[in-house]
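*Asks:* Attaching a predicted model along with its sequence, questions to come.
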Amino acid sequence: MHKRFPMGPLPEDLHRKLLNLTTNTKTAGAADAEKVDVKSSFNGETIGTVLSGTVEDVEYAFELARAAQQKWAQTPIEQRQEIFRAFHDRVLDNRELLMDIVQLETGKNRASALDEVMDVAINARYYANNVGKLIGEKKRPGALPIATRSVEQHIPKGVVGQITPWNYPLALGISDAIPALLAGNGVVAKPDSNTPFSCLIAVLFLYESGLPRDLMQVVTGSGTVVGSAIADRCDYLMFTGSTKTGRILGRQVGERLIGYSAELGGKNPLIIAKDADLDLVMREITSACFSNSGQLCVSIERIYVEEPVYTEVVNRMKVAVEAMKIGSGFNWDIDMGSLINQTQLDTVSRFVDEAREHGARVLAGGKARPDLGPYFYEPTVLVDVPAGTPVLSDEVFGPVVYIEKVASLEEAVEKANGTSYGLNASVFAAPETGRKIASQIEAGGVGINDGYAASWATVSVPLGGMKQSGMGRRHGPDGLLKYTEIRNVAEQRFISMRGPAVISRKVYADAMVTALKLGKKLRFLP
């Protein structure tokens, strides 16, 4: 049973154990390395320190990971599966410890921290159960029936680079690494400097579950130094973060012609149709907008409501948001926690202040709460936002949403798609109406009568962004196969592809044309 520690520094023995997992501590210059304080978002107090990494640290991390990966790639898939099944159980058994660390680093509420634990567990379960089917050798139809035997093989890329943000440091810090490792790769990861311990505790549990040491390296430090060095050395890059940074990294890895997957920004819409169940809407809408204090790439920032139900939605939304309990701590009754740091608080404040200056009306919230902690901001709902106000089009990445009335669902869809982003969207409507709308939305994930949780938790289906919200996919078969190279092994038997030596080329060519036409008619050729 986990004995909860207070909202202060990590216990010294745990802090030392986690710090020793970083590659930085293994290098010759570790004693002289710059130290970075990791502060709790709840109260701004230091909970631990990590080392600021260098290019040399990253170089050493890749040396270690590449050596380990050579052996790991030869490890039977069944053995890899058992490691990750054990990890799945260890994560769930230690959920209280994991949630405590996530909350200390990020300031999020308990329910949002649990989301991270569940995400890691379901990804470990899905990929451990399906890796054999996904990357096992598959027979494919050959060029010539019987004479050509063809198989498709999937081999690991090598060492995958991973750069993750602070908003979901446990889930994003390890869930994308799970399929990369199961596919036979090594991983070199850079967690955000605000939240390194959430990633490190998961790596500790991986090693305790049997993952070979050195296979997953963690280098703490800045994005400009450590992140860039990873992008220069990896065989595939997985990045989650802003669209601006995603473009920079895309150009960097593009120069080396390596694969790249990125989940980037979003300005996610929610449509409420006149035939929606408004009781259901009110039960789900606050979590859709304000989970993790709105610091979630798939959270809702825009709400479009059909005119007949607009007034009722606005009135009920005001009541629902004002009833939310915000605060710090490990209690389950807190609906929303803190923002991550001062920078994020300043950003959210600026968006709301600009909206006010443009003439928008604050329906609920709209101010910082220093009485609760240094970075708290109320869940905020805006209405009557004039055209040209930045909050209409720019990602806030905080607890701010606006509501807009529309005359029809056609207008709602047009407005929902009228952005350069396309990550997530939500539709609340009668089922048939919801499905019709969902098929018109330009987003990688669309929830019907749900904000984002159902599509995110359905890990069997690939998920990612359209337009400027990213490239590549996590989850589903794509979430693992992207970390592999495909090898086509074709064995020719009995007869040469160029035909028997005793037959002239002209005769063979005519025979092949006849065979192709017959194959099309009888459909026995691929």
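*Replies:* Noted; the coordinates are in hand.

*Asks:* going forward, measure contacts between C-alpha atoms and count neighbours the same way
*Replies:* Will do.

*Asks:* centre of the chain versus stretch 210-222, how much separation?
*Replies:* Stretch 210-222 sits 19 Å away from the centroid of its parent chain (C-alpha atoms, centre = their mean, to the nearest Å).

*Asks:* For it, buried residues please.
*Replies:* Neighbour-count burial for stretch 210-222, counted by 16 or more other C-alpha atoms under 10 Å, picks out 211, 214-222.

*Asks:* what's in contact with it?
*Replies:* 21-24, 50-54, 57-58, 61-62, 64-66, 68-69, 72, 83, 186-193, 196, 200, 203, 207, 226 (C-alpha atoms under 8 Å, 6 or more residues apart in numbering).

*Asks:* Which members of the residues you listed are classed as buried?
*Replies:* Buried, going by 16+ other C-alpha under 10 Å: 21-24, 50-54, 57-58, 61-62, 64-66, 68-69, 72, 83, 186-193, 196, 200, 203, 207, 226, out of the contacts of stretch 210-222.

*Asks:* Among those residues, which lie within helices?
*Replies:* 57-58, 61-62, 64-66, 68-69, 72, 83, 196, 200, 203, 207 (DSSP state H).

*Asks:* Report the two members of the residues you listed separated by the largest distance.
*Replies:* Spatially, the most separated pair among these is 57 and 83, at 27.4 Å (C-alpha to C-alpha).

*Asks:* What about residue 414, how many residues nearby?
*Replies:* Here the number of neighbours of residue 414 (other C-alpha atoms under 10 Å) works out to 13.

*Asks:* tell me which residues in the helix or strand hosting it are buried?
*Replies:* Using DSSP states H and E, residue 414 falls within helix 409-417. Using 16+ other C-alpha under 10 Å as the test for burial, helix 409-417 gives 409, 412-413, 415-417.

*Asks:* Repeat that for stretch 146-154.
*Replies:* Under the neighbour-count criterion of 16+ other C-alpha under 10 Å, stretch 146-154 has 148-150, 153-154 buried.

*Asks:* Go through the ones in helices among the buried ones among the contacts of stretch 210-222 and name the one nearest residue 281.
*Replies:* Nearest to residue 281 out of those is residue 196 (C-alpha to C-alpha; 35.9 Å).

*Asks:* Run through the residues that contact the closest one.
*Replies:* Per C-alpha under 8 Å, 6+ apart, neighbours of residue 196: 38, 50, 169, 220.

*Asks:* before we move on, what about residue 463?
*Replies:* Counting by C-alpha under 8 Å, 6+ apart, residue 463 makes contact with 444-445, 455-456, 473-476.

*Asks:* take the one below as the second:
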Amino acid sequence: MSTPPATSEALSRRELDCELVDRLIGLIPATSGRTSTVYAPMTAEPLAVMPTSGLDDVEDAFAEARAAQSEWAALRPRARAAVLSDFHDLVLDEQQTLLDFIQCETGKARKHAFDEVLDTALVANYYARRGPGFLAPQRRTGAIPVLTQTRVLHQPKGVVGIISPWNYPLSMGVTDGLAAIMAGNAIVQKPDSQTPLTALLAVDLLHRAGMPRGLWQIVSGSGSVIGGAVIDHADFLCFTGSTATGKLVAQQAAARLVGCTLELGGKNAMLVLADADIDKAAEAAVRGCFSSAGQLCVSIERLYLDEAIREEFLSAFLARVEALRLGPSFDWNTDMGSLINAGQLATVREHVEDALGKGAVLLAGGRQRPDLGPYFYEPTVLAETPHEALCFTEETFGPVVSIFGFTSEDDAIANANDGRYGLNASVWSTDITRARSVAARIKAGTVNINEVYAAAWASVDAPMGGMRDSGLNRRHGVEGLLKYTEPQTVAVQRLHGITAPAFLDDERFAMVATAGLRMLKLIGWS
């Protein structure tokens, strides 16, 4: 792995606009008097001192959000869509500031921070254009032809609680919320304590785009305290994080009969079939395994190669891995940045050392890089990883991938389905019909053919989410919007009620109704 040459932009730490940071911090309701410090992963130096919200602050945030939500929900959907459309423009206009904030808080390479800008703008534009149509009253078949007119309305849930992760503080911190406010809801969000500034900056841009003050509240504090309080007050929950924590969130929400959407862990597999384009697959595998230093829920952690092309693929893949440029840089000259903190570094080291101790073979990487920064770790490739190794069964969430071979398609699919997760998968073949058949047999919420994750993720008109222990519910598409609404059926009955007319007794009415049902089936009425 190489280190990029020093340039005027290649700084280990970038000074953020102090006046802007202070203004953003002022958006947080916090009267507890306690504070916490946000540190820059690239250097472990402090970025900002954040006030901590207390339980009363969370309650006040929900009260203010509810007051704002009633007026917001009364607006026509196209008026709400206009805010999202203007926000799209601001995200693109202010992308350099957004990129600096994302990099400072996460330590990721700039091109991976830019993925968040792209995703956020894409989702904002999608719901701005399509949201009003999704929310329009829908005519449904009535009980009696002509006499019953039935429509379904989509009423907002109220105040949505969002608990967002540190790895994608803009994309995961904002895009679910865009669907929620498009649907007429308000939001109280608890961003991860390591990445609050990016979420605050996004809310500030939404204010500039015309979103009313108070509609989107940010509270600050530990997940066990403040996160729990958010769940206790929300009308719907959106959580992105670990499977273990997601199960606790689901239990707490269920106790209140509150719905939730959960995007949780993954142990995602990439299958390279014998007829795959090897160069394209190897190039994509590098992105799939090491984007954001592997700290991505849909990243590839298991690589299954047909034995017929295994050596050819490994040669192409390892050459690209060795050429990756690591470093603490705010320019575009690095390919991979830092892990988020000491805890994540410890997990990666433990998984690699455990695998090697149990017989895995190191093909690339496997070293911490303190010369670059406190939490840098080389992109690591393992082979012959035993099934009892931690990195086989558990999500590493770091720059580590294990290589396995297969000799039959059935074995490859069984291997991809091994374990408890089912978030994302990737299939590579020049025979698209064959690849589609394989994809349909993989138990994952998204499967990319001849891509690793971006094709499915960026198809924002289609649902995104996990199966099995990888989560519940979906983001993106119509599903990602209507989950934030309560469907309400409004039926208008004309001329005569659904009961026996005065000139028929109940027995004769039953006979007439039976004949009517047979006729409705005959003419295809449903």
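*Replies:* Nice, I can see it. Given the structure is predicted, the values throughout are model-derived calculations rather than measurements.

*Asks:* Please state their TM-score.
*Replies:* Superposed pair, TM-score by TM-score structural alignment, normalised by the length of structure 1: 0.97. Supporting alignment: 517 aligned residues with a C-alpha RMSD of 1.3 Å.

*Asks:* quick one on the thing from earlier: will you turn the buried residues of helix 409-417 of structure 1 into a markdown table that also has distance to residue 94 of structure 1?
*Replies:* Converted to a markdown table, those look like this (distance: C-alpha to C-alpha, whole Å):
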| residue | distance to residue 94 of structure 1 |
| --- | --- |
| 409 | 46 |
| 412 | 44 |
| 413 | 43 |
| 415 | 44 |
| 416 | 40 |
| 417 | 42 |
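
*Asks:* quick one: which of those is nearest to residue 518 of structure 1?
*Replies:* Using C-alpha to C-alpha, residue 417 is the member of the buried residues of helix 409-417 of structure 1 that sits closest to residue 518 of structure 1, with 47.1 Å.

*Asks:* Leaving out sequence neighbours, find the closest residue to that closest one.
*Replies:* The shortest distance from residue 417 of structure 1 to any non-neighbouring residue, by C-alpha to C-alpha, 6 or more residues apart in numbering, is to residue 442 (5.9 Å).

*Asks:* That neighbour corresponds to which position in structure 2?
*Replies:* Superposed on structure 2 with TM-score structural alignment, residue 442 of structure 1 falls opposite residue 443.

*Asks:* Can I take it that that match is in a helix?
*Replies:* No - using DSSP: H, G, I helix; E, B strand; the rest coil, the secondary structure at residue 443 of structure 2 is coil, not a helix.

*Asks:* neighbours around it, how many?
*Replies:* For residue 443 of structure 2, the neighbour count with other C-alpha under 10 Å is 22.

*Asks:* Ok, residue 145 of structure 1 next?
*Replies:* Using other C-alpha under 10 Å, residue 145 of structure 1 has 11 other residues around it.

*Asks:* what sits against residue 68 of structure 2?
*Replies:* Counting by C-alpha under 8 Å, 6+ apart, residue 68 of structure 2 touches 186, 212-215.

*Asks:* run the last query once more with 7 Å
*Replies:* Contact analysis of residue 68 of structure 2 by C-alpha atoms under 7 Å, 6 or more residues apart in numbering lists 214-215.

*Asks:* thought residue 460 of structure 2 was touching residue 479?
*Replies:* No - applying C-alpha atoms under 7 Å as the test, residue 460 of structure 2 and residue 479 come out as separate, 10.5 Å apart.

*Asks:* Which parts of the stretch 401-526 of structure 2 are helices?
*Replies:* Counting by DSSP state H, counting those that start in this stretch, the stretch 401-526 of structure 2 has helices at residues 409-416, 432-440, 454-458, 477-482, 506-522.

*Asks:* Run a quick neighbour tally on the closest residue to residue 335 of structure 1 other than its chain neighbours.
*Replies:* Nearest residue to residue 335 of structure 1 in three dimensions, chain neighbours excluded: residue 325, at 5.1 Å (C-alpha to C-alpha, 6+ apart). Here the count is done by other C-alpha under 10 Å, and residue 325 of structure 1 has 13 residues near it.

*Asks:* what about the residue most central in space within structure 1, which helix or strand?
*Replies:* The structure's structure 1 has its C-alpha centroid closest to residue 172; by C-alpha atoms, centre = their mean the separation is 5.4 Å. Residue 172 of structure 1 belongs to helix 171-174 when assigned by DSSP H and E.

*Asks:* Who are the packing partners of the helix or strand just after that helix?
*Replies:* For helix 171-174 of structure 1, the following helix or strand on the C-terminal side (DSSP H and E) is helix 177-182. Helix 177-182 of structure 1 is packed against helix 110-135, helix 476-481, with contacts defined by 3 or more C-alpha pairs under 7 Å, 6 or more residues apart in numbering; DSSP states H and E.

*Asks:* Redo these as JSON lines? Include mean neighbour count and distance to residue 320 of structure 1.
*Replies:* Below are these laid out as JSON lines (neighbours: other C-alpha atoms under 10 Å; distance: least, C-alpha to C-alpha, whole Å):
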{"stretch": "helix 110-135", "mean neighbour count": "20", "distance to residue 320 of structure 1": "18"}
{"stretch": "helix 476-481", "mean neighbour count": "22", "distance to residue 320 of structure 1": "35"}
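
*Asks:* What's the average distance for the helix holding residue 172 of structure 1 when superposed on structure 2?
*Replies:* Its matched residues in structure 2 lie on average 0.7 Å from helix 171-174 of structure 1 after superposition (mean C-alpha distance after the TM-score superposition for structure 1).

*Asks:* The stretch 251-400 of structure 1: strands as residue ranges?
*Replies:* Using DSSP state E, counting those that start in this stretch, the strands of the stretch 251-400 of structure 1 run over residues 259-263, 268-272, 300-306, 361-364, 380-383, 400-406.
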